[in-house]
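J.: below is the sequence, then the predicted model.
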Amino acid sequence: MKTFNLSIILVLCISFGSCSNSNNKSSEKAEKSLSNKKIIGYVAGWKGVDTSLIQAEKLTHINYAFANVVDGLVTEGEGRFDQDKENIEKLHSLKIKNPNLKILISIGGWTWSKGFSDAVLSPESRQVFTNSAIEYLIRHDLDGLDFDWEYPGMQGDGNVYREVDRENFVFMLQSVREALDSLEDISGKYYLSTIASAGFKSYLDVNDLRSAQQYLDFINIMTYDFVGPGTDTTAHHSNLFNPKENGRSAAQAVFDHVEAGVPIEKLVLGIAFYGKSWKNVHPENNGLYQVGEWNRTFPFKEIQTFESQAGFQRFWDDESKAPFLWNSAQKIFLSYEDPESIAAKVDFILQNNLGGAMFWEYNEDSDDKSLLNAIYQNMHKP
């Protein structure tokens, strides 16, 4: 039974004027068929939006990051209302170049997931939370909601978390899905509901993705950050495969999600547009799987310049389908993605009938957009 208050939707539609009729309702519904592969780009709002740099024709969805959860409500980030409004309006203008482009708000993220557990703790609080999410969607005339709760049932960035998050996460998604369906009854437009999920099995162990997925159009798996700060041994951070027993990989994360009850066609594989580095690395095996000190992350636009610098040498790990850079003089090791590793991932997506690819984050690509182009060209190759 639907619990969402339809009168609230009606008031919001009148107030914000955003519930216009769809020109082609059947084409909106077709989104649920997942027949076309998705290319989903996250855009970080705090970096601003320059539409001249966004190749909208190569994207199917943009997830604008982030909305916050404050006092049980989905809201713009503190001090960011005007900036978010302007940025989202700019993103909407990209539909001139790509009328089929979908714009979603991503809610939460690593830093702003602290309010989720409290917000969805009771039926009453979930109702308030749902209302605020729908209000946000209407206020910005969005095509859907992407929930990036990091993580239900797990602490994440010092978050409040509870064992009951497992059930409440599903109840939240059900409440939102029913509200979006009620909004569709009024507007004639289908609205998307998606999540970002973790690329490690312990997340699946404390959550019920089998139940959650029935309320979701697709699930973006964050198949990266397998290693990073706190890791004193170098490794690939976003490798497709892993030859090590019980080693983490993108493929393993996908298969773990399938085992947890998610249809594989609903899964979207994550790609990192940044790399991770270590310093003072032992030189054996060109620095791969060696002891070192965590250094920092680099956007791909910087990594691309390293590839041509004296001292840095690119290596390809064919077992993992991942590149890395090694500087023997400076003892620096850097794990990253490049067009070759992306081609391997897109082949995996196509061969296994995944829903598509997503990436974090658009502004970290090179000026010539070589990573986005690698996704697009391999996704659409003959």
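T.: Structure's in. What do you need?
J.: only C-alpha atoms from now on, for both contacts and neighbour counts.
T.: OK.
J.: using the three-state scheme, assign residue 13.
T.: helix (DSSP: H, G, I helix; E, B strand; the rest coil).
J.: against that first model, consider the following:
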Amino acid sequence: MTWDGKLQFKSDKSKNRILSLNSKAKSAQSDVKVMIGIGGYGNSEHFASVVGNFEKMKVFINNIVTLLEEYNIDGVDFYWRSASEEDKWRYITFVRELRKSLTIRNREKPFLISLTIPAVISSYELAYDLEDSLKDVDFFNVFSMDYYGPWENQWGTPAGPIAPLYNTVPGKNGYCVDSTLNYYVCKTKQPSKFNIVIPFFARLWRHVKEAVKPEKEVIRNVELKDNKAVGDGYMFRWTVQDRKYKISPATWDEESKTSYIYNPVNETYLTFEDEKSINAKIEYVNSMNLGGVGLWTLNMDDDKSSVLNMVFSKELCSKKTQIYVKYHC
């Protein structure tokens, strides 16, 4: 997404990979859909100026529609990272106008629109009026992770699970998947519209010390260096193998439904999803009647697709369950 509302592939290689993926999906005997994603960490800076300007917004919408039609892509996901409360009505208007433009195409299978929305641990959720967006958006991918991370500021401590299913520390009531999903579901009364994220990467802290509380071993204090945590926030699973970090046997925290390994000698803390934590998340999706799960991201798995296989080894009960696979091209 450019400053004037135009769209372009990052590179010819990126374009070829996307079109190849789409071609394979279309030839498969299944109802798999392929969508493009706009926004995210490196491409959200122009959202406010484009959707806040009527002429630029029209250009943006026309370019989205043209791209979807030209390449026979099934829909689009938007991830306006760090949108604020003042962006709310511009975002609603933009999505509504896009839906109108897509609907008049009279396509046999309507184009899909999804939004990636934040975890409820800051004020970013105020940028969304989900009730007003329900009729225009097919589903929401909830960024239900990054509750704890080795960030380069004072928030890099304490160390804790990437995506704890339930809260385990008093005073941090919002820092879990269940709290985030309860917030969104209670606002909309439509749980099937929401997918939770299962992170495929591992997360490492260094200089990790004692537990915050003796009975809460999974949450541990971190010694900051120059006011920054030291570690690796997004470690590919094959990188974990290459660096010879052991992820088994792991310590299981029953309260948060997460696995981790703490090495008191090296003062390292490694957290990741494994079969037990993934099973707990799948059971949660089923019990809450959620739409499904999002996999963040497929290319962060190991060479044997171990995490992907764990997800598919557990039955998702609904016939309409969604598996939303994030894939970086």
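T.: That came through, no problem. Remember, predicted model here, so these are calculated numbers, not experimental data.
J.: after superposition, what's the TM-score here?
T.: After superposition, the two chains reach a TM-score of 0.84 (TM-score structural alignment, normalised by the length of the second structure), with 300 aligned residues with a CA RMSD of 2.3 Å.
J.: ok, now which ones touch the spatially closest residue to residue 194 of the first structure that is not a sequence neighbour?
T.: Among residues not flanking residue 194 of the first structure along the chain, residue 146 sits closest, at 4.6 Å (CA to CA, 6 or more residues apart in numbering). Contacts for residue 146 of the first structure (CA atoms under 8 Å, 6 or more residues apart in numbering) come out as 63, 104, 105, 106, 107, 193, 194, 195, 196.
J.: and residue 146 of the first structure, what's its match in the second structure?
T.: Correspondence of residue 146 of the first structure to the second structure, assessed by TM-score structural alignment: residue 77.
J.: wasn't its match part of a helix?
T.: No: counting by three-state DSSP, residue 77 of the second structure is not found in a helix; it is strand.
J.: hang on, the earlier thing: same check for the contacts of residue 146 of the first structure, but in the second structure.
T.: Contacts conserved in the second structure for these, using both residues aligned by TM-score structural alignment, their matches' CA atoms under 8 Å: 104, 105, 106, 107, 193, 194, 195, 196.
J.: which members of these are positioned in strands?
T.: Judged by DSSP state E, these include 104, 105, 106, 107, 193, 194, 195, 196 as members of strands.
J.: alignment lookup: the second one to the second structure.
T.: Read that as residue 105 of the first structure. Using TM-score structural alignment, residue 105 of the first structure sits opposite residue 36 in the second structure.
J.: ok, residue 357 of the first structure to residue 43 of the first structure distance?
T.: 15 Å (CA to CA, to the nearest Å).
J.: make that residue 270 of the first structure, sorry
T.: Computed as CA to CA, the residue 270 of the first structure to residue 43 of the first structure distance reads 14 Å.
J.: residue 124 of the first structure now?
T.: Separation of residue 124 of the first structure from residue 43 of the first structure (CA to CA): 32 Å.
J.: of these two, give the one with the bigger neighbour count.
T.: Higher neighbour count among residue 124 of the first structure and residue 43: residue 43, with 25 against 11, using other CA atoms under 10 Å.
J.: just give me the neighbour total for residue 382 of the first structure.
T.: Look at residue 382 of the first structure: counted by other CA under 10 Å, it has 5 neighbours.
J.: hmm, I was thinking of residue 120 of the second structure
T.: When neighbours are defined as other CA under 10 Å, residue 120 of the second structure has 24 of them.
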